[in-house]
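1. Build me a model:
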Amino acid sequence: MNKYLSLLLLFGFIQIPLFAQQKILKEAIERAEREDFSGVILVAEDDKILFEEAMGMRTYENRALLHEYDIFELASLSKQFTAMMIMMCKEKGLLGFDDQLSKYIETPYPGISIRNLLTHTSGLPDYQAIMDEHWDKNKVAGNPDILEYLREYAPVKSFDPGDKYEYSNTGYVLLASVVEKVTGEDFVDLMREWIFRPLGMKNTAIRSLEEKASVKDFAAGHLKDENGNYVNANTFHSSDYTIWLGNRKGPGRVSSNAEDLYKWDQALYTDKLVSKETMEEAYTAFKLNDGTRSYYGFGWEIKPQSPFGKMVMHTGSNPGYSTIIVRYLEENKTIIILNNNAHPDMMRLVEAATLSLGKW
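-> Next up, the predicted model:
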């Protein structure tokens, strides 16, 4: 993901005449359409959507066209919502960022704080590898199963907490489990009550496979088959984990559309969910044990300097899906792209959208 930040910086500092900025985005979109990009792009500034367009297919099998309001699997963009749940628990006095994980969850890995989990500095091993090796894939696993297998098999940690940054889905499984422990509530229900409903995010939820199938506006993820045709990603064996790990909570599984994500983006400038002081902590890079910065906060990658000042962002990837949200905090500029055919043009559109964010 760091290479994407470098691309944004490179493109953002090129001086482009204002009259050419919209043309750059238009040409990038036209190229993407010619090359079969399927997705939705939204560009906004100062609480106003400047550009929104859908292209491609909701489902290739029946040639159903994609629309701006269609719902996508967000994959790891979900982590920013999990981090917010922890921040809300902290403001409610239910936990502290520097509390030890062992205060809430029993694991064979001592010395890990809630802050380590939020910032991917825990050193925890990958839960999916352990589950893939030992789990009966005729059953659907959830967080309690993942925690049980981590305790039973206790794979070796990658490093001591705080020594370095290493992206960890395991850490975000544990964060969701901590939320359930301190609230006594189901994480899925609580996220709906604490975040989605208050912000009017009517199209956003953590959905089961059955619930996704019942949503007519759900954009299926697609991959190319051996003949070069786009087919539903669930037909590939490599996608099976989304089924047998289908009850996991925390690292992914939120589904939403572009306009709901924009509501979320705008709410983060307010104190509707947590205080601005807590949000500032979320946008602060973690200091590692050796004094260097990891540049990941609470569910956000952080770049202190960019073409438009401080930038935070996150990407997501699931079979057939690529997603990204880029937020220029100092100028309230936002780029959201949701893609459902794992297309290589994704970042080219981000670059073009960044270039377009001048005067419209």
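2. Every contact and neighbour count from this point should use C-alpha atoms.
-> Fine.
3. Who are the contact partners of the residue nearest to the spatial centre of the chain?
-> For the chain, the residue nearest the mean C-alpha position is residue 77 (0.8 Å; C-alpha atoms, centre = their mean). Shown in contact with residue 77 (C-alpha atoms under 8 Å, 6 or more residues apart in numbering): 252, 254, 314, 315, 316, 323, 324, 325.
4. again, only this time at 7 Å
-> 314, 315, 316 (C-alpha atoms under 7 Å, 6 or more residues apart in numbering).
5. for residue 210, same thing?
-> Going by C-alpha under 7 Å, 6+ apart, residue 210 touches no other residue.
6. and it, what element?
-> helix 209-213 (DSSP states H and E).
7. Please compute how far that helix lies from its chain's middle.
-> Relative to its parent chain, helix 209-213 has a centroid offset of 20 Å by C-alpha atoms, centre = their mean, to the nearest Å.
8. next up, for comparison:
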Amino acid sequence: MTDLLADYDRPDRGVAVVVRHRDGSVTSTTRGHARPGEPFTADTVSYCASVSKQMVGVCAALLDVDTEASVRHWLPDLPRWADGVRLRHLLHHTGGLPDDAELQERMPFGWDSPSVLRALAECPEPRFPPGAEHRYDNAGYICLAAVLERVSGTPFADLARQLLFEPLGMRRTRFAADAVPAEAAPANPDGDGPWPRPLSLGDGGAWSTAGDLLRWNDALMPGGHFDGRVRTLVHTPGHLDDGTPLDYAWGVGVTRSDGVLVHGHGGSWPGWTARVVRVPELGVSVAALANVDDVPALVALTDQARRGLSAR
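-> Next up, the predicted model:
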């Protein structure tokens, strides 16, 4: 792992990788800096990007939402073609919603939840019939967060705090779209960070630490905080409407690697990268955050850590 960490050993970027071993012990490896003079540690707050999606998935499971309900039942301002988009389509990225590029043409000044929802309302047709294809998109999870707000009558950031972060002891984790948390590592100077523009909630929006993300992993492992119903829902891959199976569950990728089941998800935004990986059959997991948007580097780093844990 040392070679893969070398590029982070700089005053303007850093990374933290925290692992849970088979015997239950925890180790962390860090390199670089959150900002000049301040080392990047397992307690450094950084941006979770699309790792946030599985937090939305768990909230949906805890609220026991009707996944066959039309998204337009909850968000009536969406266009009529959205009548056929079920919540399960959004969870599995099969809803046919316009992609990021098409939506950004309709919202040139930033990427925030209200703007995305307004842009969706102006789209005359879906990319494809709901349930016909699997194409990863961000707008679906923005819609899901908005639906959960209406189901619960609670702003999504407060809902996630009440259902997830407080019960799990994730004291340094929160959803925040309007301002970078004061304690957060700034985006790496090489990245074109999104602030002070607001960000969206659902497809991203969560800020956390590698240590807190390990608590998140623990809660979703067998015997963890969340009960079997929630864990099963969140980790059950979806399918197209014709029955074609997918390798994506509720904000979680579900694959087999080196003969073992792997649950994982990553994410990036200019200036930050995040990834969580769980191997439930072995009881091991990895959580990593960095303040530089180098997805291949963090994937290589977490995969190497995961393979090393699995081989022991």
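9. quick one on the thing from earlier: tell me which helix or strand comes right after the helix holding residue 210 of the first structure.
-> Assigned by DSSP H and E, the successor of helix 209-213 of the first structure is strand 222-224.
10. For the stretch 51-200 of the first structure, which segments count as helices?
-> For the stretch 51-200 of the first structure, the helices defined by DSSP state H, counting those that start in this stretch cover 79-91, 114-118, 127-134, 143-153, 169-183, 187-191.
11. most packed of the ones you listed?
-> Comparing the helices of the stretch 51-200 of the first structure by mean neighbour count (mean count of other C-alpha atoms under 10 Å), helix 114-118 ranks first with a mean of 26.
12. Setting aside sequence neighbours, what's the nearest residue to the counterpart of residue 90 of the second structure in the first structure?
-> Counting by TM-score structural alignment, residue 90 of the second structure corresponds to residue 117 in the first structure. Of all residues not flanking residue 117 of the first structure in the chain, residue 171 sits nearest, at 4.8 Å (C-alpha to C-alpha, 6 or more residues apart in numbering).
13. Would you mind finding the match for the one you found in the second structure?
-> Looks like residue 171 of the first structure aligns to residue 140 there (TM-score structural alignment).
14. Touching, that match and residue 89? I think so.
-> No. With contact defined as C-alpha atoms under 7 Å, residue 140 of the second structure does not reach residue 89; the gap is 8.3 Å.
15. Do I have it right that residue 39 of the first structure meets residue 53?
-> No. At 8.4 Å, residue 39 of the first structure and residue 53 do not qualify as touching, with contact defined as C-alpha under 7 Å.
16. Number of residues surrounding residue 83 of the second structure?
-> 16 (other C-alpha atoms under 10 Å).
17. Could you pull out the helices in the stretch 201-350 of the first structure for me?
-> Under DSSP H, counting those that start in this stretch, the stretch 201-350 of the first structure gives helices at 209-213, 241-244, 258-267, 276-282, 346-356.
18. can you redo those helices as CSV with distance to residue 107 of the first structure?
-> Listed next are those as CSV, based on distance: least, C-alpha to C-alpha, whole Å:
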stretch, distance to residue 107 of the first structure
helix 209-213, 29
helix 241-244, 23
helix 258-267, 33
helix 276-282, 25
helix 346-356, 38
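19. Deepest-packed of these, please.
-> Note that of these, helix 346-356 is the most buried (mean count of other C-alpha under 10 Å), with a mean of 22.
20. which part of the second structure lines up with it?
-> Going by TM-score structural alignment, helix 346-356 of the first structure sits over residues 298-308 in the second structure.
21. that older thread, now intersect the contacts of residue 77 of the first structure with the strands, please.
-> Members of the contacts of residue 77 of the first structure lying in strands (criterion: DSSP state E): 314, 315, 316.
22. Go through these and say which is closest to residue 44 of the first structure.
-> Closest to residue 44 of the first structure out of those is residue 314 (16.7 Å), distances taken as C-alpha to C-alpha.
23. how far away is whatever residue of the second structure lines up with the closest one from residue 202 of the second structure?
-> Aligned by TM-score structural alignment, residue 314 of the first structure pairs with residue 265 of the second structure. Note on residue 265 of the second structure: its distance to residue 202 of the second structure, by C-alpha to C-alpha, to the nearest Å, is 14 Å.
24. hmm, back to that, quickly note the distance from the match of residue 90 of the second structure to residue 300 of the first structure.
-> 13 Å.
25. same check, this time on residue 251 of the first structure
-> 13 Å.
26. for residue 140 of the second structure, what are its contacts?
-> If you count contacts by C-alpha under 7 Å, 6+ apart, then residue 140 of the second structure has 90, 93, 97 around it.
27. cool, residue 235 of the second structure as well?
-> So residue 235 of the second structure contacts 249, 250, 252, 254 (C-alpha under 7 Å, 6+ apart).
28. Measure how buried residue 288 of the second structure is and give me the count.
-> 30.
29. what's the spacing between the aligned residue in the first structure for it and residue 147 of the first structure?
-> Under the alignment (TM-score structural alignment), residue 288 of the second structure pairs with residue 337 of the first structure. Separation of residue 337 of the first structure from residue 147 of the first structure (C-alpha to C-alpha): 33 Å.
30. Of residue 39 and residue 53 of the first structure, give the one with the bigger neighbour count.
-> residue 39 (31 against 16).
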